[in-house]
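Novice: Just to be clear, the model below is a prediction. Sequence and coordinates:
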Amino acid sequence: MRIVFAGTPEFAVPPLQMLLGTGHRIVAVYTQPDRPAGRGRKLTPSPVKQVATAHHIPVFQPPTLKAEEDQAQLRALEPDVLVVVAYGLILPKAVLEIPRLGCVNIHASLLPRWRGAAPIQRSVLAGDAETGITLMYIEPRLDAGPMLYKKTCRIARLETAGELHDRLAQLGAEALAEILPDLETGNIRPEIQDEAQVTYAAKLEKAEAVLDWTLPALELERRVRAFNPWPVAETQWRDTTLRVWLAEALDETARAAPGTVLDRERTLDVATGQGVLRLLEVQLPGAKRVAARDFLNAYSLKTERLGRPA
């Protein structure tokens, strides 16, 4: 098949690399325009562009695909299929009609659960026991197209969104490899999504990362996991911000007020609205991430209150 691949971030790299190892021809890669990155704000190519360039694949970076000249360019490539993975642009109806076999998207959830921008983080926040990858045809509505294939995985105890992201990226590549033969022959039966089962994964907001110590410890643990590596859970400590990278809910109770650091040796345990949250890895502004036991070598927090004053 003649394949056009559209993707931008690291999540899209494993499926692209998988396609490079097949007998199919990747005739072009579409990705977001280079963006400023790093302290020097130097224009930096996307991870997908870096892989495509290394393999001498033509790269196109239109700011949108609404312009007729950009659509004509894609049409001239005569793609059999357009594979889309976290591309970051909305595809107009005219673009969806170009590939002979349609446009296939890799989505990081078990649709129709968690349509939208942040399915990995929202599944962790919700305490889902499992998640996975859904391959679907793209249609104009958000993540609402007919489903082609699903691949499921368990969410591990204390697994962060970042760790789950990396596993799902690989799972997406595996799922795409498994469905390619049927896609090519047309031996595929799309399944319409059940609209009654739809949930939406809203974009993450930085304000969500501020820990509310009146919440149960288990919910706070999920927030810490879901917001690692971005935006990172945080709490106020004295006159500064303490970021919390890793934490674990303990199956015990505490009589102290929520946010109180318990009087314990070598552990950073905090009373919550229900239960105790053990902070495992923390970070102060301008400093490195450190294990809580190392942090306690430099600071004493016993009986102090974390969080903003009521």
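Specialist: Thanks, I have the structure now.

Novice: When you work out contacts or count neighbours from here on, use the C-alpha atoms and nothing else.
Specialist: Noted.

Novice: residue contacts, residue 244?
Specialist: 224, 232, 233, 234, 235, 279, 280, 281, 282, 283 (CA atoms under 8 Å, 6 or more residues apart in numbering).

Novice: Mind doing that once more with 7 Å?
Specialist: Each residue near residue 244 by CA atoms under 7 Å, 6 or more residues apart in numbering is listed here: 224, 232, 233, 234, 279, 281, 282, 283.

Novice: next one: residue 183
Specialist: So residue 183 contacts nothing (CA under 7 Å, 6+ apart).

Novice: separation between it and residue 25?
Specialist: Distance of residue 183 to residue 25, given as CA to CA, to the nearest Å: 15 Å.

Novice: Scan the contacts of residue 244 and report the most crowded one.
Specialist: Ranked by the number of neighbours (other CA atoms under 10 Å), the contacts of residue 244 place residue 224 first, at 31 neighbours.

Novice: does it sit in a helix or strand, and which one?
Specialist: helix 217-226 (DSSP states H and E).

Novice: now for that helix, which elements pack on it?
Specialist: In terms of contacts (3 or more CA pairs under 7 Å, 6 or more residues apart in numbering; DSSP states H and E), helix 217-226 is packed against helix 119-125, strand 240-250.

Novice: Against that first model, consider the following:
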Amino acid sequence: MKIIFAGTPDFAVPSLQMLLASKHNVCAVYTQPDRPAGRGRHKHASPVKELALKHAIPVFQPLSLKADEDLQQLLSFNADLMVVVAYGMILTQAVLDAPKLGCINVHGSLLPRWRGAAPIQRALMAGDEKTGVTIMQIVRKLDAGSMLHKEEYVIGANDTANDLHDKLAELGAIGLSKVLTQMEAGALHAEPQDESLVTYAEKLTKSEAIIDWMQPASTIA
């Protein structure tokens, strides 16, 4: 399949690596604009951009995809599918409708639990026994699309947010590969989310990073 990939941070890298190693044609990569980082505040490319450039994949970094010229650029690829992994940008309906098979997303939780920006951290903070990734169809409502596949992971007693991040990033690539295989075989089953089970993973605030030493050791950890 001819695929557009949209992603930005380290979490998205394993999924892009999987696509680049597959028989699929990654025709373009979309990622966030270079951002200042480090002590010198010099602009740095995203991990996804760095990987794409190593493989000579065209990279696009629009501030948004709302401008007509950006939409026309995306349409010009005549892609079969758009794969989105932690891109960090809300997609318009016109973008969602552009690829022949629509857009799918790799999300770092077992939906419908933990829709939103910080599913990995919220799962840990809530003391969840398991988490995972969900490959889903993208719709305009936040993380509300039908589910195509899940990969589960049992959270270990010593797992940190970084541990979960890396494990789920790898599981996301595995799940994505399975979905693409099923999609080509015409064997994909889309399961609607149960809205009664939805929880939201709000973005972490600075105040939540402050340690309350009166809490139990298990909570602080």
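Specialist: Okay, I see it. None of the values given here were measured: they were computed from a predicted structure.

Novice: Deepest-packed of the helices and strands packed on helix 217-226 of the first structure, please.
Specialist: Of all those, helix 119-125 carries the top mean neighbour count, a mean of 24, counting by mean count of other CA atoms under 10 Å.

Novice: List the buried residues for whichever helix or strand comes after that one?
Specialist: Of the helices and strands lying after helix 119-125 of the first structure in sequence (DSSP H and E), the nearest is strand 130-137. Buried residues in strand 130-137 of the first structure, counted by 16 or more other CA atoms under 10 Å: 131, 132, 133, 134, 135, 136, 137.

Novice: Check stretch 195-203 of the second structure too.
Specialist: 200, 201.

Novice: try stretch 39-55 of the second structure
Specialist: Quick answer for stretch 39-55 of the second structure (16+ other CA under 10 Å): 45, 46, 47, 48, 49, 51, 52.

Novice: and if you look at stretch 137-155 of the second structure?
Specialist: If you call a residue buried by 16+ other CA under 10 Å, then stretch 137-155 of the second structure has these buried ones: 137-139, 143-151, 153, 155.

Novice: And the residues you listed, which two are furthest apart?
Specialist: 139 and 155 (29.0 Å; CA to CA).

Novice: that older thread, so can I have JSON lines of the helices and strands packed on helix 217-226 of the first structure showing distance to residue 211 of the first structure?
Specialist: Converted to JSON lines, those look like this (distance: least, CA to CA, whole Å):
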{"stretch": "helix 119-125", "distance to residue 211 of the first structure": "13"}
{"stretch": "strand 240-250", "distance to residue 211 of the first structure": "9"}
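
Novice: For residue 80 of the first structure, which of the ones you listed is the nearest?
Specialist: Across these, residue 80 of the first structure has its closest neighbour in helix 119-125 (28.5 Å, CA to CA).

Novice: to the chain's geometric centre, what's the distance from stretch 56-69 of the second structure?
Specialist: With CA atoms, centre = their mean, to the nearest Å as the basis, stretch 56-69 of the second structure stands 18 Å off its chain's centre.

Novice: Let me see the residues that make contact with that stretch.
Specialist: With CA under 7 Å, 6+ apart, stretch 56-69 of the second structure has contacts from 27, 28, 29, 30, 31, 32, 33, 49, 52, 71, 91, 92.
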